[in-house]
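K.L.:
just a sequence and a predicted model for now, questions to come.
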Amino acid sequence: MSDTAIYPDLKGQSVFITGGGSGIGASLTEGFLRQGAQVAFVQRSDSTAFCDEMEKETGSRPLFIPCDVSDIPALKGALDTASKAHGPVTVLVNNAANDQRHETLEVTEEFWDWSQAINLKSYFFACQAAFEGMRDAGGGSIINFTSISYMMGGAGYPAYTTANSGINGLTRSLAREFGPDKVRVNALAPGWVLTQKQIDMWVTPEGLAGHLDKQCLNASLAPEDIVGGVLFLASKSSKMMTGQALVIDGGVVVTG
């Protein structure tokens, strides 16, 4: 990440990231640490080794809080813990998600509720829990991760794409509601980012080649390719940007 722009206003900011110990989230944690921010993140799996690595690489140790984001009381408690450790959270990144593949005719009510709890419900309640601290601090930035999957009408995970679309509606409504208190809310839609999970579970040579053919830029996306956009949305460089969806997908979905 040596070529990532530096945003001086992010130094010392209290940053909270869901799913910040693996995949895209791990790159976000590192990116904010390198900006001099104080980073707390939640992750279901043990992220102690990752924190050790970050402390060695950046000289700053993130605060790891074990949490399942679908457990709303635990999620709210994690935000409170982060605020007590680093001051009121002024940058919230809702990144945690689960894109488990599924067929419509096989979806049960339990699976549907589980998917929405992770991919949409947790976003709403994290925003709700973070808002008062941001308001009292004089403002803040919320970045909600969505996906281009719903824009493409992707098949094979309708509960997930439904949540993706809902995240955009949530983002626009909260941008309007929170704006008077100088709290900005934006969405970020990555394309197919080749995290280790994606490589292990979904990537095939044929599937990847077909997807790259849809991109304007014929190169695969890595987690670090998403970091710059998030830092921009978190910083004052985007201070008049809210209620928007920033797409980083190599040009699969072209907007305007």
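P.N.:
Done, it's in.

K.L.:
rest of the way, CA atoms for contacts and neighbours
P.N.:
Fine.

K.L.:
what segments of the stretch 51-200 of the chain are strands?
P.N.:
Taking DSSP state E, counting those that start in this stretch as the criterion, the stretch 51-200 of the chain carries its strands at 63-66, 91-94, 140-145, 183-190.

K.L.:
the second one packs against which elements?
P.N.:
The one in question is strand 91-94. strand 14-18, helix 122-137, strand 140-145 (3 or more C-alpha pairs under 8 Å, 6 or more residues apart in numbering; DSSP states H and E).

K.L.:
ok, residue 117 - contacts?
P.N.:
Taking C-alpha atoms under 8 Å, 6 or more residues apart in numbering, we find residue 117 in contact with residue 70.

K.L.:
can you check residue 234 too?
P.N.:
Residues counted as contacts of residue 234 (C-alpha under 8 Å, 6+ apart) are 10, 91, 141-143.

K.L.:
could you redo the last one with a cut-off of 7 Å?
P.N.:
Taking C-alpha atoms under 7 Å, 6 or more residues apart in numbering, we find residue 234 in contact with 91, 141.

K.L.:
what's the single longest helix in the protein?
P.N.:
Criterion DSSP state H: the longest helix present in the chain is helix 158-178.

K.L.:
any idea how far residue 152 lies from residue 214?
P.N.:
For residue 152, the distance to residue 214 equals 11 Å [C-alpha to C-alpha, to the nearest Å].

K.L.:
and what of residue 165?
P.N.:
Residue 165 is 21 Å from residue 214, by C-alpha to C-alpha.

K.L.:
neighbour count for these two, which is higher?
P.N.:
residue 165 (17 against 13; other C-alpha atoms under 10 Å).

K.L.:
the more buried one and residue 151 touch, don't they?
P.N.:
No: between residue 165 and residue 151 there is no contact, the gap being 8.1 Å when judged by C-alpha atoms under 7 Å.

K.L.:
show me where the stretch 151-256 of the chain has its helices.
P.N.:
In the stretch 151-256 of the chain, the segments counted as helices under DSSP state H, counting those that start in this stretch are 158-178, 196-201, 205-214, 224-234.

K.L.:
one more to weigh against that first structure:
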Amino acid sequence: MLDKKNSTTVIYPSLAGRHALVSGGATGIGEALVRALTLQGCFVSFFDIDQVAGNALAQELTASGAQVHFTGVDLSDIECLQTSIAARIQRWGAIRILINNAADDQRHGLQDVTSEQFDLCMSVNLKHHFFAAQVVAPAMAEAGGGSIINMSSNSWLLGLTGYPGYVAAKAGIYGLSKSLARELGPQKIRVNTVLPGWVMTQKQKNLWLTPESETELMSQQSLKEKIQPDDVADLVLFLASDNSRMISGQSFVIDGGRL
């Protein structure tokens, strides 16, 4: 039996027993999503290119009683992605919750990016959202509908510099979600976008967080606390549940009031 991670965790009865898929689920925000969904009683499939971290998380959660399965997937390989999704549908049935989370925010400058690097940036940060939805939607519709949640970023709303390809991809996710919400709505499939601000994952703390950048961030946020992965997971759980059954085509910013 799983223990709730803390006393403030909200339980959504509609999530229990549903099959959820999280891309980029081995670390960071994705790991928080996987853990949160298992606490809701979901059957959780998750993909990641980091097989060491993915296997470790799956083993830990399985030992605690969760229904969870990890598959190592390079999301830039669309054939592998779709084949892996089909295998999970065959094993656990229709995916009722799809969370397109995987991304790579490596810094780069305008003059430094080749055409091949730009294509890879789009593939890792945008393209897989489209093709995961493509293969998930038919079974989701047949099962009675579901929720697709695309993880974007507030970076494109802020017009942040230092990674223009990433920012462009995250803006594209907004447009994709709006279009898919219209297309899939008649099949009772909801599509929404979550735009996190600077979330303090271990990667961010290791690579980018400095005392100076933290001071600047706190000066910009209305709420003077750092955003944690669990803060994002709490919002995603609501959007995945039937409690948000009439919400689709919308975007939700979670950035401590920075915008």
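P.N.:
Structure received. Just so we're clear, the structure is a prediction, and the values are computed from it rather than from any experiment.

K.L.:
what does residue 194 of the first structure align to in the second structure?
P.N.:
Under the alignment (TM-score structural alignment), residue 194 of the first structure pairs with residue 200 of the second structure.

K.L.:
ok, now which ones touch that match?
P.N.:
Taking C-alpha under 7 Å, 6+ apart, we find residue 200 of the second structure in contact with 226-229.

K.L.:
now render these as JSON lines, adding distance to residue 60 of the second structure.
P.N.:
Output for these, formatted as JSON lines (distance: C-alpha to C-alpha, whole Å):
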{"residue": "226", "distance to residue 60 of the second structure": "27"}
{"residue": "227", "distance to residue 60 of the second structure": "25"}
{"residue": "228", "distance to residue 60 of the second structure": "21"}
{"residue": "229", "distance to residue 60 of the second structure": "19"}
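
K.L.:
could I have the buried ones of those residues as ChimeraX selection syntax?
P.N.:
This is the ChimeraX syntax for the buried subset of the contacts of residue 200 of the second structure, where burial follows 16 or more other C-alpha atoms under 10 Å:
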select :226,227,229
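
K.L.:
related to what we said a few turns ago, any idea which of the strands of the stretch 51-200 of the first structure gets closest to residue 80 of the first structure?
P.N.:
With C-alpha to C-alpha as the criterion, residue 80 of the first structure lies closest to strand 63-66 of those, at 10.8 Å.

K.L.:
what's the average distance of the closest one to the second structure?
P.N.:
Mean deviation of strand 63-66 of the first structure relative to the second structure after superposition (mean C-alpha distance after the TM-score superposition for the first structure): 0.6 Å.

K.L.:
would you check the span in the second structure matched by that strand?
P.N.:
Residue span in the second structure matched to strand 63-66 of the first structure, by TM-score structural alignment: 69-72.

K.L.:
what residues does that stretch touch?
P.N.:
Contact with stretch 69-72 of the second structure is made by 44-51, 54-55, 58, as judged by C-alpha under 7 Å, 6+ apart.

K.L.:
cool, stretch 27-39 of the first structure as well?
P.N.:
6-7, 10-16, 20, 54, 58, 60, 62-63, 86, 223-224, 227.

K.L.:
what stretch of the second structure does that stretch fall on?
P.N.:
Under TM-score structural alignment, the match for stretch 27-39 of the first structure in the second structure covers residues 32-44.

K.L.:
what residues does the alignment partner in the first structure of residue 181 of the second structure make contact with?
P.N.:
Mapped onto the first structure by TM-score structural alignment, residue 181 of the second structure lines up with residue 175. By C-alpha under 7 Å, 6+ apart, the residues touching residue 175 of the first structure are 184-185, 242-243.

K.L.:
hmm, 10 Å instead?
P.N.:
By C-alpha atoms under 10 Å, 6 or more residues apart in numbering, the residues touching residue 175 of the first structure are 141-142, 169, 182-186, 241-244.

K.L.:
of the strands of the stretch 51-200 of the first structure, which is nearest residue 78 of the first structure?
P.N.:
Taking C-alpha to C-alpha, strand 63-66 is the member of these nearest to residue 78 of the first structure, at 6.4 Å.

K.L.:
give me the distance between the spatially most central residue of the first structure and residue 211 of the first structure.
P.N.:
In the first structure, the centroid-proximal residue (C-alpha atoms, centre = their mean) is residue 95; its distance is 2.3 Å. Computed as C-alpha to C-alpha, the residue 95 of the first structure to residue 211 of the first structure distance reads 23 Å.

K.L.:
ok, so what distance separates the residue of the second structure most remote from its centre from residue 163 of the second structure?
P.N.:
Taking C-alpha atoms, centre = their mean, the residue of the second structure most remote from its mean C-alpha position is residue 111, at 29.5 Å. The spacing between residue 111 of the second structure and residue 163 of the second structure, counted by C-alpha to C-alpha, is 11 Å.

K.L.:
again, but for residue 175 of the second structure
P.N.:
19 Å.

K.L.:
tally of neighbours for residue 107 of the first structure?
P.N.:
The tally of other residues near residue 107 of the first structure (other C-alpha under 10 Å) stands at 13.

K.L.:
that one reaches residue 158, doesn't it?
P.N.:
Yes: judged on C-alpha atoms under 10 Å, residue 107 of the first structure makes contact with residue 158 at a distance of 9.4 Å.

K.L.:
can you get me a residue count around residue 213 of the first structure?
P.N.:
12.
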